[in-house]
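1. sharing a model that was predicted from the sequence below.
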Amino acid sequence: MSDTRVHFGDVPVLVCSAEGPTLGKEADALDIIGNASYNGEVRWVAVPAERFDDAFFQLRTRLAGDIVQKFVQYGLGLAVVGDISRHTSQSEALRDFVRECNRGRHTWFVTDLDDLRQRLAS
């Protein structure tokens, strides 16, 4: 399956395939951002949680901050889609990070695409 451009309401979203490469460094985020640009007008990118290297969920590595910042710089929202409970159960700092991101307008951690669709509709 390849990445797909969809509309959730009036919001264009690039839904990334679960089979794509792992996001383990900032350059990997830039590849997705470039793909989003190539796919036309996109305001959000939905990336399956399993595509992220475990280092993303270990805040001390700063990978999450670097990747989130790249999306913000390019004016794209980032939705991490899927169950990350195995990571949040081990880190209070990550739970706090997820909670703060979900209060904002640029990065959300959602359980599935329906959850993202509902958030974008409100």
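-> Cool, the structure landed.

2. going forward, measure contacts between C-alpha atoms and count neighbours the same way
-> Will do.

3. T22 touches A55, doesn't it?
-> No. Using Cα atoms under 8 Å, T22 makes no contact with A55, being 10.9 Å away.

4. give me the element V68 is part of.
-> Using DSSP states H and E, V68 sits in helix 63-73.

5. buried residues in that helix?
-> By neighbour count on 16 or more other Cα atoms under 10 Å, the buried set for helix 63-73 is L63, A64, I67, V68, Q69, K70, F71.

6. give me the contact list for the following helix or strand past it.
-> Next helix or strand after helix 63-73 toward the C-terminus (DSSP H and E): strand 77-81. Outside strand 77-81, the residues that touch it by Cα atoms under 8 Å, 6 or more residues apart in numbering are 43-49, 68, 71, 105-113, 116.

7. do stretch 111-122 as well
-> Counting by Cα under 8 Å, 6+ apart, F8, G9, V11, A46, A79, V81, G82, D83, V110 sit against stretch 111-122.

8. let's bring in a second model and compare:
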Amino acid sequence: MADVTQERAGVQVMVCDPAGPPVATVEDALDLIGAAFLGAEVVALPAGRLDEDFFSLGTRFAGEVMQKFVNYRLRLAVVGDISAHLAASSALRALVSESNASGHVWFVPDLEALDARLRAVA
């Protein structure tokens, strides 16, 4: 499956292919943003496509990626199980909690949870 834009809960969402290229650099994130500009409001990115540096906050990679999405006024949903990363880092737990309370970046376990979030903010 390629990345595909679809309507989910009344919102245009670019659902990224789990087997797609990894997001290992800010440029990789910008490529996703560019693709989403073809009509999506939200990018649903499988957690497995994110480089391990994203989950190690000392690298600042997560902050850089998240800031790019905010700057371009696109929402980012990291979709999938990140429990192992959360168990290893209290700072990451705090970031996820704070992000999930905002409207720009969400961490959700699956697309159904994303749909529920989208319906809640509609």
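-> That came through fine. These numbers were taken from a predicted model, which means no experiment stands behind them.

9. overlay them and tell me the TM-score.
-> Superposed pair, TM-score by TM-score structural alignment, normalised by the length of structure 1: 0.96. Supporting alignment: 120 aligned residues with a Cα RMSD of 0.6 Å.

10. returning to what we had before: make JSON lines from the buried residues of helix 63-73 of structure 1 and add distance to T4 of structure 1 to it.
-> As requested, these are exported to JSON lines (distance: Cα to Cα, whole Å):
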{"residue": "L63", "distance to T4 of structure 1": "25"}
{"residue": "A64", "distance to T4 of structure 1": "24"}
{"residue": "I67", "distance to T4 of structure 1": "21"}
{"residue": "V68", "distance to T4 of structure 1": "21"}
{"residue": "Q69", "distance to T4 of structure 1": "23"}
{"residue": "K70", "distance to T4 of structure 1": "21"}
{"residue": "F71", "distance to T4 of structure 1": "18"}
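
11. between these, which is nearest S37 of structure 1?
-> F71 (11.8 Å; Cα to Cα).

12. that closest one -> structure 2?
-> Superposed on structure 2 with TM-score structural alignment, F71 of structure 1 falls opposite F69.

13. please tell me how far that match sits from S83 of structure 2.
-> Distance, F69 of structure 2 to S83 of structure 2, by Cα to Cα, to the nearest Å: 23 Å.

14. show me what the helix holding V68 of structure 1 is packed up against.
-> helix 26-38, strand 77-81 (3 or more Cα pairs under 8 Å, 6 or more residues apart in numbering; DSSP states H and E).

15. where in structure 2 does the helix or strand that the first one is followed by fall?
-> As assigned by DSSP H and E, the chain's next helix or strand after helix 26-38 of structure 1 is strand 44-48. When structure 2 is aligned by TM-score structural alignment, the counterpart of strand 44-48 of structure 1 is residues 42-46.

16. quick one: distance of that stretch to the chain centre.
-> 5 Å (Cα atoms, centre = their mean, to the nearest Å).

17. average distance between that stretch and structure 1?
-> Once fitted to structure 1, stretch 42-46 of structure 2 is off its aligned match by 0.2 Å on average (mean Cα distance after the TM-score superposition for structure 1).

18. so what does V79 of structure 2 match up with in structure 1?
-> Taking TM-score structural alignment for the superposition, V79 of structure 2 sits opposite V81 in structure 1.

19. ok, now how distant is that match from D31 of structure 1?
-> Relative to D31 of structure 1, V81 of structure 1 is positioned 18 Å away (Cα to Cα).
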